[in-house]
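Visitor: How does the following fold in three dimensions:
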Amino acid sequence: MRNLLSAADLSAEEVFSILDLAEEMSEVQARPIKKLPALRGRTVVNLFFEDSTRTRSSFELAGKWLSADVINVSAKGSSVSKGESLRDTVLTIAAMGVDAMVIRHSASGAPAQAAAWTQIPVLNAGDGTHEHPTQALLDAFAIRRHLRRSDPEAEIAGKKIAIVGDLTHSRVARSGVSLLRTLGAEIVLVAPPTLMPSGVGTWPVSLSTDLDEVLGEVDVAMMLRVQRERMSGGYFPTPREYTVGYGLTRDRLAKLKPGAAICHPGPMNRGLEISADAADAASSLVLEQVAAGVAVRMSVLYHLLGGEEDQ
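Guide: All right, here's what the predicted structure looks like:
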């Protein structure tokens, strides 16, 4: 694996390899001393042009727990704030001799463009409304773990997963559909017509505008954040009406079939797309997804920078 720019770039074999190694990496999180020597001497730069808590922190922990040197660069504290272009920033950092670059950017395609400018591995940590491949991987990791609590051999293949909410602006949805379909899941997208992405009819999914009709059939309900910062208005009348139609409320919890899991990539708008009862329910995987993010990103970094000599 040269770069990780899109979930569509991963074969099922590669996904399973990443998830299986992440299972081993997750054991590090329970240790008193959370260190492996796998990437000692390597340098990873986290180049974030958008605000982030979960993704940036977990990439930093992942690198440090693998003994890599990790440098965080944000747009506000870099020469970008002085007018430097993305190309010059990427080439400047690459010229310093770093081994990998993790990029989060508001422009779709920015990490792919960076990968074309440099020879070092580039990881897409979220680009505009395009993709967020490591989020899809950690979601799959958390879902598979949930399934294996009742069946140690369970896989995601054949399971029905609903992705609900602001699909138009969601890079999580796009990566999730691609990766979960690669693993054999059945996907149903649920949203008001105004939040269905352009061209969604060609995606390998089923579509619904009725959340209540779908909830009782799914093994996983993945709620998406309503990205109000990307909206100019007109997508739904009021927040209250959105919650009534598409929020995972206390009443809707009872409609989930026994054993169905609740996911949310975060940050959550409690009371809008998900109620506090749902977010904190026993079947909620929200915090497990956060924990999975470190293990999965450790696995991804090792797949990109590790090798037979390190083993």
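Visitor: C-alpha from now on. contacts and neighbour counts both.
Guide: Noted.
Visitor: Please, where are all the helices along the stretch 151-300 of the chain?
Guide: 171-182, 211-215, 239-246, 250-253, 276-279, 286-305 (DSSP state H, counting those that start in this stretch).
Visitor: Which other helices and strands does the fourth one contact?
Guide: Helices and strands touching helix 250-253, as assessed by 3 or more C-alpha pairs under 8 Å, 6 or more residues apart in numbering; DSSP states H and E, comprise helix 276-279.
Visitor: Mind listing what's buried along the helix it packs on?
Guide: 277-279 (16 or more other C-alpha atoms under 10 Å).
Visitor: Centroid-nearest residue for this structure?
Guide: For the chain, the residue nearest the mean C-alpha position is Gln135 (1.3 Å; C-alpha atoms, centre = their mean).
Visitor: dump the residue contacts of it.
Guide: 172, 175-176, 265, 293 (C-alpha atoms under 8 Å, 6 or more residues apart in numbering).
Visitor: mind giving me CSV with those residues and columns for neighbour count and distance to Ser78?
Guide: Below are the contacts of Gln135 laid out as CSV (neighbours: other C-alpha atoms under 10 Å; distance: C-alpha to C-alpha, whole Å):
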residue, neighbour count, distance to Ser78
Val172, 24, 27
Ser175, 23, 29
Gly176, 27, 32
Pro265, 21, 28
Gly293, 29, 26
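Visitor: Closest one of those residues to Ser58?
Guide: For the contacts of Gln135, the closest approach to Ser58 (C-alpha to C-alpha) belongs to Gly293, at 6.1 Å.
Visitor: Is it correct that the closest one is in contact with Leu138?
Guide: Yes. Between Gly293 and Leu138 a contact is recorded at 5.4 Å, counting by C-alpha atoms under 8 Å.
Visitor: where along the stretch 51-200 of the chain do the strands fall?
Guide: Using DSSP state E, counting those that start in this stretch, the strands found in the stretch 51-200 of the chain span residues 69-74, 100-105, 122-127, 160-164, 186-190.
Visitor: Pick the most buried one from those.
Guide: Among the strands of the stretch 51-200 of the chain, ranked by average contacts under mean count of other C-alpha atoms under 10 Å, first place goes to strand 122-127 (a mean of 26).
Visitor: Tell me which residues are up against that one.
Guide: With C-alpha under 8 Å, 6+ apart, strand 122-127 has contacts from 3-6, 55, 100-112, 114-115, 131-134, 171.
Visitor: filter those to the buried ones?
Guide: By neighbour count, with 16+ other C-alpha under 10 Å, these hold 3-6, 55, 100-105, 108-112, 114-115, 131-134, 171 as buried.
Visitor: show me what contacts the most far-flung residue of the chain relative to its centre?
Guide: The C-alpha centroid of the chain is most remote from Lys82, which lies 30.5 Å away (C-alpha atoms, centre = their mean). Listed by C-alpha under 8 Å, 6+ apart, the contact set of Lys82 is empty.
Visitor: Next, the structure of the following sequence, for comparison with the previous one:
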Amino acid sequence: MATTAWTRRHVISLIDFFPAEYDTVLQTAASFREVLSRRTKKVPTLQGQVVANLFFEPSTRTRSSFELAAKRLSADTLNFTPGNSSLTKGETILDTAKTYLAMGTDLMVIRHQQAGVPQAIADEMDRLASLVGVLNAGDGQHEHPSQALLDLFTICTLLDPERPRLDLLADKKIAIVGDILHSRVARSNIWSLTASGAEVHLAGPPTLLPQLFADCGKDRAGKLFLHWNLEPALQDADFVMTLRLQKERMTQHLLPSLREYHQQFGITRDRLKLCKPNVKVLHPGPVNRGVEISSDLMDDPEFSLISQQVTSGVAVRMALLYLMGSGKA
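Guide: From the prediction side, this is the model:
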């Protein structure tokens, strides 16, 4: 499976991932994609290990994907629901994590609305000299590594189904459109895509795409560009990734209206005419139909990779759990 020795105990951010690590994840995920196509979709690689999904924030896709990935690897799973937990009685997040550690947990998948919580739990596990690996499933406005890796896998398998790898994206133009400021998905994708040597073009209203994002492109293999108009970002793009517009931003007066946002930055068939003829569209979900992307375009398999992203998510998360847990198997 993996072509390079895996040394990471935790996966919190992609900012310091090396190209060889991306390729290891991609090639391991390709192996598990083949497993998922079989009649018997289970392998015993993590049998006897415990994966705890500690989701302090609501989630459907990510949580279900991690749970299924763990079960496909034959691991035992524990699912945490904050509303029915001791957090309501005053227990701290670190105490909750240590409780799961005491139960024999080997891997913790953490999602939290505040940035830094997965890192804090990883630091506590290291301080306790445990061998528990921590995987960030999305924290605040920080990062969402597994989503960016499944996006990368979706694109690379389209370009080379047999051997997905990072260098396939060198010199490709990829547009990321929408609420960049509040998107942990965008941040992780910026790190992974610029590591590949791709041209990454960010587009959004000035209130949702501040100039400070230009610093993310420094000292990276690829190039990063900022646009406050959609057209230059889409011009000759190979891939377009549109982000969920978080409607709660409307109360912060960052946008005049959803209709105006769609008129200026919504992805439609007409706007895709600016892109390469074989352009593909991605969206991490959940989708606000008719806001970030037109409903007909979202359901068109000629352009949309959205369903493939969901499928890729299980294989990629199997790969991450396997790589992080195989040393203890």
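Visitor: TM between them?
Guide: Remark: TM-score between the superposed chains equals 0.95 [TM-score structural alignment, normalised by the length of the first structure]; 309 aligned residues with a C-alpha RMSD of 1.8 Å.
Visitor: gap between the counterpart of Glu84 of the first structure in the second structure and Glu124 of the second structure?
Guide: Alignment of Glu84 of the first structure against the second structure is given by TM-score structural alignment, with Glu91 as its counterpart. According to C-alpha to C-alpha, to the nearest Å, Glu91 of the second structure stands 16 Å off from Glu124 of the second structure.
Visitor: And these two? Which one has more around it.
Guide: A count of neighbours by other C-alpha atoms under 10 Å puts Glu124 above the other of Glu91 of the second structure and Glu124, at 16 against 11.
Visitor: list the contacts for the more buried one?
Guide: Taking C-alpha under 8 Å, 6+ apart as the criterion, Glu124 of the second structure is in contact with Leu94.
Visitor: With Met324 of the second structure instead?
Guide: If you count contacts by C-alpha under 8 Å, 6+ apart, then Met324 of the second structure has 6, 8-10, 107, 133 around it.
Visitor: in the second structure, what residues pair with stretch 257-266 of the first structure?
Guide: Per TM-score structural alignment, the counterpart of stretch 257-266 of the first structure in the second structure is residues 276-285.
Visitor: For the matching stretch, which residues meet the burial criterion?
Guide: In stretch 276-285 of the second structure, counting by 16+ other C-alpha under 10 Å, buried: 279-284.
Visitor: is it true that Ser312 of the second structure touches Leu150?
Guide: Yes. Judged on C-alpha under 8 Å, Ser312 of the second structure makes contact with Leu150 at a distance of 5.7 Å.
Visitor: what's the distance between the corresponding residue of the first structure for Gln309 of the second structure and Ile103 of the first structure?
Guide: Using TM-score structural alignment, the partner of Gln309 of the second structure in the first structure is Gln289. To Ile103 of the first structure, Gln289 of the first structure is 21 Å away according to C-alpha to C-alpha.
Visitor: tally of neighbours for the alignment partner in the first structure of Ala233 of the second structure?
Guide: Using TM-score structural alignment as the criterion, Ala233 of the second structure maps onto Val214 of the first structure. The burial count assigned to Val214 of the first structure is 19, neighbours taken as other C-alpha under 10 Å.
Visitor: Closest to Pro19 of the second structure out of the contacts of Met324 of the second structure?
Guide: Using C-alpha to C-alpha, the contacts of Met324 of the second structure come closest to Pro19 of the second structure at Trp6, 12.5 Å.
Visitor: list the contacts for Pro192 of the first structure?
Guide: With C-alpha under 8 Å, 6+ apart, Pro192 of the first structure has these contacts: 165, 209, 246.
Visitor: Likewise for Gln29 of the first structure?
Guide: Per C-alpha under 8 Å, 6+ apart, neighbours of Gln29 of the first structure: Ala295.
Visitor: excluding its backbone neighbours, what's nearest Leu147 of the first structure?
Guide: On the basis of C-alpha to C-alpha, 6 or more residues apart in numbering, the spatially nearest residue to Leu147 of the first structure that is not a chain neighbour turns out to be Ala154, at 5.9 Å.
Visitor: whoops, Phe265 of the second structure was the one
Guide: Spatial nearest neighbour of Phe265 of the second structure, excluding adjacent residues (C-alpha to C-alpha, 6+ apart): Leu230 at 5.9 Å.
Visitor: shouldn't the one you found be in contact with Pro206?
Guide: No. Counting by C-alpha under 8 Å, Leu230 of the second structure does not reach Pro206; the two are 11.7 Å apart.
Visitor: neighbour count winner among the two?
Guide: It is Leu230, of Leu230 of the second structure and Pro206, that has more neighbours when counted by other C-alpha under 10 Å, with 22 against 17.
Visitor: how far away is Val291 of the second structure from Ala102 of the second structure?
Guide: Counting by C-alpha to C-alpha - Val291 of the second structure and Ala102 of the second structure are separated by 46 Å.
Visitor: Compare these two and say which one has the larger neighbour count.
Guide: Neighbours were counted for Val291 of the second structure and for Ala102 using other C-alpha under 10 Å; Val291 has more, 19 against 9.
Visitor: And Met223 of the first structure, what's its match in the second structure?
Guide: Met223 of the first structure maps onto Thr242 in the second structure, with residues paired by TM-score structural alignment.
Visitor: Now do the contacts for the nearest residue to that match once chain neighbours are set aside.
Guide: Excluding its sequence neighbours, the residue lying closest to Thr242 of the second structure (C-alpha to C-alpha, 6+ apart) is Val177, at 4.7 Å. Going by C-alpha under 8 Å, 6+ apart, Val177 of the second structure touches 202-204, 230, 240-243, 265.
Visitor: What lines up with Val177 of the second structure in the first structure?
Guide: By TM-score structural alignment, Val177 of the second structure lines up with Val164.
Visitor: From Leu36 of the first structure, how far off is its match?
Guide: 38 Å.
Visitor: just to revisit the earlier point, can you list the strands of the stretch 51-200 of the first structure in JSON lines and add distance to Arg230 of the first structure?
Guide: Shown next, in JSON lines, are those (distance: least, C-alpha to C-alpha, whole Å):
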{"stretch": "strand 69-74", "distance to Arg230 of the first structure": "21"}
{"stretch": "strand 100-105", "distance to Arg230 of the first structure": "14"}
{"stretch": "strand 122-127", "distance to Arg230 of the first structure": "13"}
{"stretch": "strand 160-164", "distance to Arg230 of the first structure": "17"}
{"stretch": "strand 186-190", "distance to Arg230 of the first structure": "19"}
